[in-house]
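Colleague: could you look at this predicted model? Sequence included:
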Amino acid sequence: MLFRKRKKIEGEKKDIPEGLFLKCEKCGELFYKNQLEKNLWVCPKCGFHFRVGVDFYKKILFDDGDFIEHFAADLESQDPLDFPGYKEKLDRAKAKTGLKEAAVSGLARINGREVVFFLTDFRFLGGSMGSVYGEIFYRAAQEAIKRNIPFISLTSSGGGARM
C-alpha cells in the first residue's frame, strides 16, 4: 500500500539546556553558543553580527583582566518624574544585564597603555541615554583629561534619549 500510517516513535524526550544553541537572525542556521563565541559572535555561514554586551568588549579590547570599573559605579538610574511603567522597565533591564545603567566606564590597559573607557550596552533599554548615562560619560572624560591618557568610547546604542 502506498499510504500507510506510520508507527509512532516511542522514547524518552530529553530537554535541551537553555541557551545551548542560538539561531542566526539572518540565515536561520543553528549554532552552538560556544561556536559563536569562538567566532567573535559572527555567523560562520552568512557573516551576520550578533548583538554583544559590554563584557564581550572588555574581554576582547583590554589586557587580560586589566580593567577597573569606576568614576560612576555608585550611580543608578532613577524615575524622578514617576513615568508609568518606567521603574519596572529599569528593573527588568538591570536583571537582564546585571548592569545599573546602559553605560559603564573605568580604567583599563590596552597593550600595556592605560586608558579610560566608556562602553554602552544595547541590551539595557536599547543603550538609550538617561541622566546617569550622561554623568558616567562626563566623569570618564574628565578623568582622561586629568590623567592625560586616551579616552575610548564604544557605544552600541540605538535607543536615543530616555524621558
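Modeller: Nice, I can see it.

Colleague: please count neighbours and contacts with C-alpha atoms only from this point.
Modeller: OK.

Colleague: hey, where'd the strands end up in this structure?
Modeller: With strands called from DSSP state E, the chain shows them at 21-23, 30-32, 67-69, 103-110, 113-120, 151-154.

Colleague: second structure follows, compare the two:
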Amino acid sequence: MSWLDKVRNSLSSLAKSDTPDTLWMKCPSCGEMLFAKDFEANLSVCTKCEHHGRIGAKTRFDQLLDAGYTVLAAPKVPENPLNFRDTKKYPDRLKAARAANPYPDALTNALGTIEGAKAVLGVQDFKFMGGSMGMAVGEAFVAGVNTAIAENCAYVICTAAGGARMQEGILSLMQMPKTTVATRRLAAAGLPYIVVLTDPTTGGVTASYAMLGDVQIAEPGALIGFAGQRVIQDTIREKLPDGFQRAEYLHAHGMVDMVVHRKDLKGTLAMLLGYLARKEVA
C-alpha cells in the first residue's frame, strides 16, 4: 500500500466528531478561534476574553454539585392547555426540544451537596425553548422548593430565560405569583434561597423568582433585564448607558450582590451556604 493510500484510509476513518468543523469554535465575544476541548476544559469560558458561554443543565450540575447528586423527577403538567399552534403545533415544538435536550423541560432540579453543604440546585437551560417559563417550569420551581423544605436545606437556582412561554399564554404569566409565593415559604422555613443569574435572564423570570434571592449572584457579562434594550430606549427616547443590563452594571447599581467568575462559583456558593445555613437550636 502506497503512502497516499494510507493517508486516504486514515482520513476516511476519522469520525465526524474529529473533523475541523467540531474541533474549533469562534468566541462570540472577541472572535478568537478556540480549540473546543480547551474551551470545555475551561468551563466554557473563553481563554482570551473570559466570555462566559451558555451551558446546559447537565453541565451545570456537574460543575456545581459534588459527585453522587440525584436529578429529581419532573412534575407532570398539561402539555397543551390552550391547544396552541403557530407555524407548528406546540406539542411538536416540545417534542423537538426534548429530542435535543437531556431533560423534559427548561427547569430541572437535583438534590446533592456543594462542597459538602446539602442543597437543591435548579438549573434553567436556555437551549430548551429559550429557557421559557411555562407551567412545567413553575411546577418544577415549586417542587424544588418543597424538596428543599423537606430536606431542610437551601434552594439554589441558576436562571436563564427569554421570559414567559408564549404558547401557554396567561397560564405562563400565572407562574410569576406562584413562584413568588414559593420563595416566601422558603423564607418562612428559615432556609436560604440563592439565585445565580446567567446569560440571559429576562422577561417574566426576572420579574419574579430571579430577583428574589437572599443573595443575588451574576456571572460576568450576563444579560439581565425585563424588557429589551431597544424597547426601553425607544420608550424613554434616550440613549442608554454603556453596559446597560449587563451583570457588572447591575452590580454597580445595587441590583445584584456580586459578580462571580464561573471557576469561583462553586466555592462561593459553598461559602454562602455555610453562612446562611440554619443553625439548630440546642
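Modeller: Structure's in. What do you need? Because the structure is predicted, anything quoted here is derived from the model rather than measured.

Colleague: TSV for the strands of structure 1, including distance to Ala93 of structure 1?
Modeller: Below are the strands of structure 1 laid out as TSV (distance: least, C-alpha to C-alpha, whole Å):
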stretch	distance to Ala93 of structure 1
strand 21-23	21
strand 30-32	25
strand 67-69	19
strand 103-110	12
strand 113-120	13
strand 151-154	20
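
Colleague: can I get the ones you listed in CSV with distance to Val42 of structure 1 and mean neighbour count?
Modeller: Shown next, in CSV, are the strands of structure 1 (distance: least, C-alpha to C-alpha, whole Å; neighbours: other C-alpha atoms under 10 Å):
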stretch, distance to Val42 of structure 1, mean neighbour count
strand 21-23, 12, 15
strand 30-32, 11, 13
strand 67-69, 25, 16
strand 103-110, 23, 22
strand 113-120, 19, 22
strand 151-154, 18, 15
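
Colleague: now Ala93 of structure 1: how far from Met129 of structure 1?
Modeller: Distance of Ala93 of structure 1 to Met129 of structure 1, given as C-alpha to C-alpha, to the nearest Å: 14 Å.

Colleague: check Lys26 of structure 1 too.
Modeller: Lys26 of structure 1 is 28 Å from Met129 of structure 1, where distance means C-alpha to C-alpha.

Colleague: and if you look at Thr97 of structure 1?
Modeller: Applying C-alpha to C-alpha to Thr97 of structure 1 and Met129 of structure 1 gives a distance of 16 Å.

Colleague: then Lys23 of structure 1?
Modeller: Applying C-alpha to C-alpha to Lys23 of structure 1 and Met129 of structure 1 gives a distance of 29 Å.

Colleague: same deal with Val52 of structure 1?
Modeller: Taken as C-alpha to C-alpha, the span from Val52 of structure 1 to Met129 of structure 1 is 18 Å.

Colleague: of these two, which one has the most company?
Modeller: Neighbour totals were compared for Val52 of structure 1 and Met129, and Met129 leads with 20 against 14 (other C-alpha atoms under 10 Å).

Colleague: map that one across to structure 2 for me.
Modeller: Alignment note (TM-score structural alignment): Met129 of structure 1 maps to Met133 of structure 2.

Colleague: repeat for Trp41 of structure 1
Modeller: Match for Trp41 of structure 1 (TM-score structural alignment): Ser44.

Colleague: what sits against that match?
Modeller: His52, Gly53, Arg54, Ile55 (C-alpha atoms under 8 Å, 6 or more residues apart in numbering).

Colleague: any chance you could map the helices in structure 1?
Modeller: With DSSP state H as the criterion, structure 1 has helices at 33-38, 54-61, 86-97, 131-147.

Colleague: sec struct for Gln216 of structure 2, please.
Modeller: strand (DSSP: H, G, I helix; E, B strand; the rest coil).

Colleague: that one contacts Leu197, correct?
Modeller: Yes: Gln216 of structure 2 is within contact range of Leu197, at 7.4 Å (criterion: C-alpha atoms under 8 Å).

Colleague: between the two, which is the more surrounded one?
Modeller: More neighbours surround Leu197 than the other of Gln216 of structure 2 and Leu197, with 27 against 19 (other C-alpha under 10 Å).
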